[in-house]
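K.L.:
No letters, just coordinates:
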């Protein structure tokens, strides 16, 4: 489960981390060993949104949101061992503001670029977007259907990720939402100055409802032009990279739940093919994604209790879809962007199918902060009870990573 602690304890925790790897030279002076390099950073995404979605309560039609509020700490030891911690703000706590969760806690061993391993609580490479930094998104948030991957919820998020859309959610969740706990073998090789390859192979805990099998994930990527040699990539390089990337991913876990109708075990499998292009002022990304839950009905835990607040059927959550997103940089400050995605579910009469379009513009203050404003239209192929067939969301926000 997520490690919870109060915001007030965070400075003390960081201080203890620093003190444990440092030597005191004299009273009041902290001296670090020469081979230890430490970095402290943060990320803040604050949004204001308005939607005409009738399923929202009146007070929620207009919402002010802290989408991400993170503190990031890393330390490198002996040039090939790095540990990383990252927190994020979570729900309000009684009389003490918001709580803080430790969402990343891993160590990365990198004896050489071609052979690395990441161990701990971190992001599995189920899709390109899973290993795309939230500090380098193209639009206001990720494409909706990228949340179909395991531990991201096997669902779709509407309104620039404001809400889980009914009938798109299989209800699968991990012990740690979004991240997973396990080990990923990773490497990047330069075949030539203009051709590069990277691979990921990992095993993780996976769904909290699984009966025993571990989760396994594979990803391979080829880049022509500049390399993307890090574990994490970007969806927006702001004209600083010239590359074409082709990737494939496969993510699976057996016996993630039971089918309420048949009583049989349900297996999860997610496969994708993706394309990323960064050329001068143009950025383009596309992916084709398939989620397979074996045509299951409603999913349950091993004790028979239903998964997910929306109690969607597996066959309504599973299916095939794609997304496209692109941007063009005008001068040094303006970057208009657009996106489109469509999901075709395996549900009866297309229940769970949707399409969505986004249009917006970013004002780039500098390399690490920007203002963004955008609109998203959402269309349900089949109208769920209490939902609109189509609704629009307008969002504006400020984004900073340092």
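P.N.:
Received the coordinates, thanks. The structure presented is a predicted model; accordingly, all values stated were derived computationally and were not measured.

K.L.:
contacts and neighbour counts: CA atoms only from here.
P.N.:
Will do.

K.L.:
Could I get the full set of helices for this structure?
P.N.:
In the chain, the helices defined using DSSP state H lie at 10-20, 314-317.

K.L.:
Please identify the most buried of the ones you listed.
P.N.:
Of all the helices of the chain, helix 314-317 has the most neighbours on average by mean count of other Cα atoms under 10 Å, namely a mean of 29.

K.L.:
which strands and helices sit next to it?
P.N.:
strand 334-345 (3 or more Cα pairs under 8 Å, 6 or more residues apart in numbering; DSSP states H and E).

K.L.:
now with 10 Å?
P.N.:
Judged by 3 or more Cα pairs under 10 Å, 6 or more residues apart in numbering; DSSP states H and E, helix 314-317 is in contact with strand 282-292, strand 334-345.

K.L.:
of the helices of the chain, which approaches residue 164 most closely?
P.N.:
helix 314-317 (11.8 Å; Cα to Cα).

K.L.:
rewinding a little: what about the helices of the chain, which gets the closest to residue 199?
P.N.:
Comparing the helices of the chain by Cα to Cα, helix 314-317 comes nearest, at 28.5 Å.

K.L.:
Surely residue 314 is in contact with residue 256?
P.N.:
No: contact criterion Cα atoms under 10 Å: residue 314 and residue 256 do not qualify, at 11.6 Å.

K.L.:
Could you export the helices of the chain as TSV, including distance to residue 68?
P.N.:
Putting the helices of the chain into TSV (distance: least, Cα to Cα, whole Å) gives the following:
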stretch	distance to residue 68
helix 10-20	16
helix 314-317	26
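
K.L.:
next, the one to line up against it:
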């Protein structure tokens, strides 16, 4: 196991810089997740750590050893890809032991390691099967086992659950967390799924357009996003972003409904009439009238989409006389139908305000 340190890492392809100034340190034995939209550079970072992509700028260390010029085969890194890439003509046991045989490990040691890993992953009853006889979840566990059996310094996972169905993903995600607790290998996991990031990571690195946006624990990033991108990317359903305008101590929505500022926000927001801001509020902090109300008092929204999820209902609505769309998270007992109108209330105590252009949080 090793502490992985990235210092100002950059990677360019044909003079186009796809990642830049990537700096963070994964302590020995921790589980870190790189998350962000497609094309943000997270897989490039992972491949740079593995040695599959050359680092254009910056330094990579395992503990205190500079790894920039060390070939991939000598980095003692195990990587699991989205495609499990199992050898189809070999049994599960042979797939697990292949890497050890290539290294000339003693046969008795290999047998012992195969038994240990197969028990951890609950695939010991599958050792004589071939990949074509396995389910997707079983193949995924074999791929994990083939990486773990080497006992590498660093374990790299590039969206390994994306080929699984929803139920199996949930189950495998739990198993993966338990597995890490058992083996304690320094792990860096890449995903675009914010649920995986929030549930798996000791810490999360949020990326966008090749740059780090924020690093922190799941709770820190969810409760204190540094900018609009982070705020809207993490959380299901996504945080609502509502354009507002400051005027005489209040924020105005659509120049019709006002939200009086609390003393806290009066100190934070420059008192410039006509200044525009983006108000961010998560769906769970929007209060909704129990009964429909189409009066002109307060902020009125109209239901456009209803998504029952069993324990709760997700509602997509539009603020009346505007083009502002909002998402709400409501209990199942709440009753409403498409095109119904109701009052909504925003709590500024649970709101965020972002600069419209930069997206930075005030």
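P.N.:
In hand now; what should we look at? On a predicted model such as this, the values are computed, not experimentally measured, just so you know.

K.L.:
And the TM-score between them?
P.N.:
With the length set by TM-score structural alignment, normalised by the length of the second structure, the two chains reach a TM-score of 0.29; 175 aligned residues with a Cα RMSD of 6.6 Å.

K.L.:
Need the helices and strands packed on helix 314-317 of the first structure in TSV (columns: mean neighbour count and distance to residue 182 of the first structure).
P.N.:
Listed next are these as TSV, based on neighbours: other Cα atoms under 10 Å; distance: least, Cα to Cα, whole Å:
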stretch	mean neighbour count	distance to residue 182 of the first structure
strand 282-292	21	22
strand 334-345	21	30
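
K.L.:
what would those strands look like in TSV with distance to residue 401 of the first structure?
P.N.:
Formatted as TSV, these follow (distance: least, Cα to Cα, whole Å):
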stretch	distance to residue 401 of the first structure
strand 282-292	20
strand 334-345	18
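
K.L.:
closest to residue 98 of the first structure out of the helices of the first structure?
P.N.:
helix 10-20 (12.9 Å).

K.L.:
that older thread, of the helices and strands packed on helix 314-317 of the first structure, which approaches residue 48 of the first structure most closely?
P.N.:
That would be strand 334-345 among those, by Cα to Cα, at 18.7 Å.

K.L.:
next SSE after the biggest helix by length in the second structure?
P.N.:
Ordering each helix of the second structure by length in residues (DSSP H) puts helix 166-183 first. Scanning forward in sequence from helix 166-183 of the second structure by DSSP states H and E, the next helix or strand is strand 186-191.

K.L.:
and the helix or strand following that next one, what does it pack onto?
P.N.:
Using DSSP H and E, the helix or strand that follows strand 186-191 of the second structure towards the C-terminus is helix 194-200. Counting by 3+ Cα pairs under 10 Å, 6+ apart, the packing neighbours recorded for helix 194-200 of the second structure are strand 31-35, helix 166-183, strand 186-191, strand 203-208, helix 218-223.

K.L.:
which of those is buried the deepest?
P.N.:
Buried most deeply of these, by mean count of other Cα under 10 Å, is strand 31-35, with a mean of 25.

K.L.:
and residue 329 of the second structure, that one's in a strand?
P.N.:
Yes: counting by DSSP: H, G, I helix; E, B strand; the rest coil, residue 329 of the second structure is located in a strand.

K.L.:
and the closest residue to it other than its chain neighbours, what helix or strand is that in?
P.N.:
Computed as Cα to Cα, 6 or more residues apart in numbering, the closest residue to residue 329 of the second structure that is not its neighbour in sequence is residue 314, at 4.9 Å. Assigned by DSSP H and E, residue 314 of the second structure belongs to strand 312-319.

K.L.:
What helices and strands are in contact with that strand?
P.N.:
Partner elements for strand 312-319 of the second structure (3+ Cα pairs under 10 Å, 6+ apart): strand 299-308, strand 325-331, strand 341-346.

K.L.:
of all these, which lies closest to residue 66 of the second structure?
P.N.:
strand 325-331 (47.7 Å).

K.L.:
I'd like the distance between residue 230 of the second structure and residue 220 of the second structure.
P.N.:
11 Å (Cα to Cα, to the nearest Å).

K.L.:
Can you pull the residues that touch both of the two?
P.N.:
residue 214 (Cα atoms under 10 Å, 6 or more residues apart in numbering).

K.L.:
SS state for residue 7 of the second structure?
P.N.:
strand.

K.L.:
which SSE is the residue lying closest to it once chain neighbours are set aside in?
P.N.:
What sits nearest to residue 7 of the second structure in space, not counting adjacent residues and going by Cα to Cα, 6+ apart, is residue 23, at 4.7 Å. Using DSSP H and E, residue 23 of the second structure sits within strand 16-26.

K.L.:
just checking, what packs against that strand?
P.N.:
Using 3+ Cα pairs under 10 Å, 6+ apart, strand 16-26 of the second structure sits against strand 4-13, helix 42-50, strand 57-62, strand 186-191, strand 203-208, strand 211-216.

K.L.:
Could you list the buried residues of the first one?
P.N.:
The one in question is strand 4-13 of the second structure. Using 16 or more other Cα atoms under 10 Å as the test for burial, strand 4-13 of the second structure gives 4-6, 9-11.

K.L.:
For residue 174 of the second structure, state which of the residues you listed is nearest.
P.N.:
Closest to residue 174 of the second structure, out of all of these and judged by Cα to Cα, is residue 4, at 24.4 Å.

K.L.:
That closest one and residue 49 of the second structure, how far apart?
P.N.:
Residue 4 of the second structure is 9 Å from residue 49 of the second structure, by Cα to Cα.

K.L.:
Identify the contacts common to the two.
P.N.:
60-62, 154, 188.

K.L.:
These into CSV, with extra columns for distance to residue 119 of the second structure?
P.N.:
Shown next, in CSV, are those (distance: Cα to Cα, whole Å):
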residue, distance to residue 119 of the second structure
60, 34
61, 33
62, 30
154, 21
188, 23
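
K.L.:
Please spell out the ChimeraX selection for the buried subset of those.
P.N.:
Provided next is the ChimeraX selection string for whichever of these are buried by 16+ other Cα under 10 Å:
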select :60,61,62,154,188
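
K.L.:
Residue 102 of the second structure - how many residues pack around it?
P.N.:
8 (other Cα atoms under 10 Å).

K.L.:
ok, now the one 5 residues further on?
P.N.:
Residue neighbour count, defined by other Cα under 10 Å, stands at 12 for residue 107 of the second structure.

K.L.:
now residue 308 of the second structure
P.N.:
Neighbours around residue 308 of the second structure, by other Cα under 10 Å: 12.
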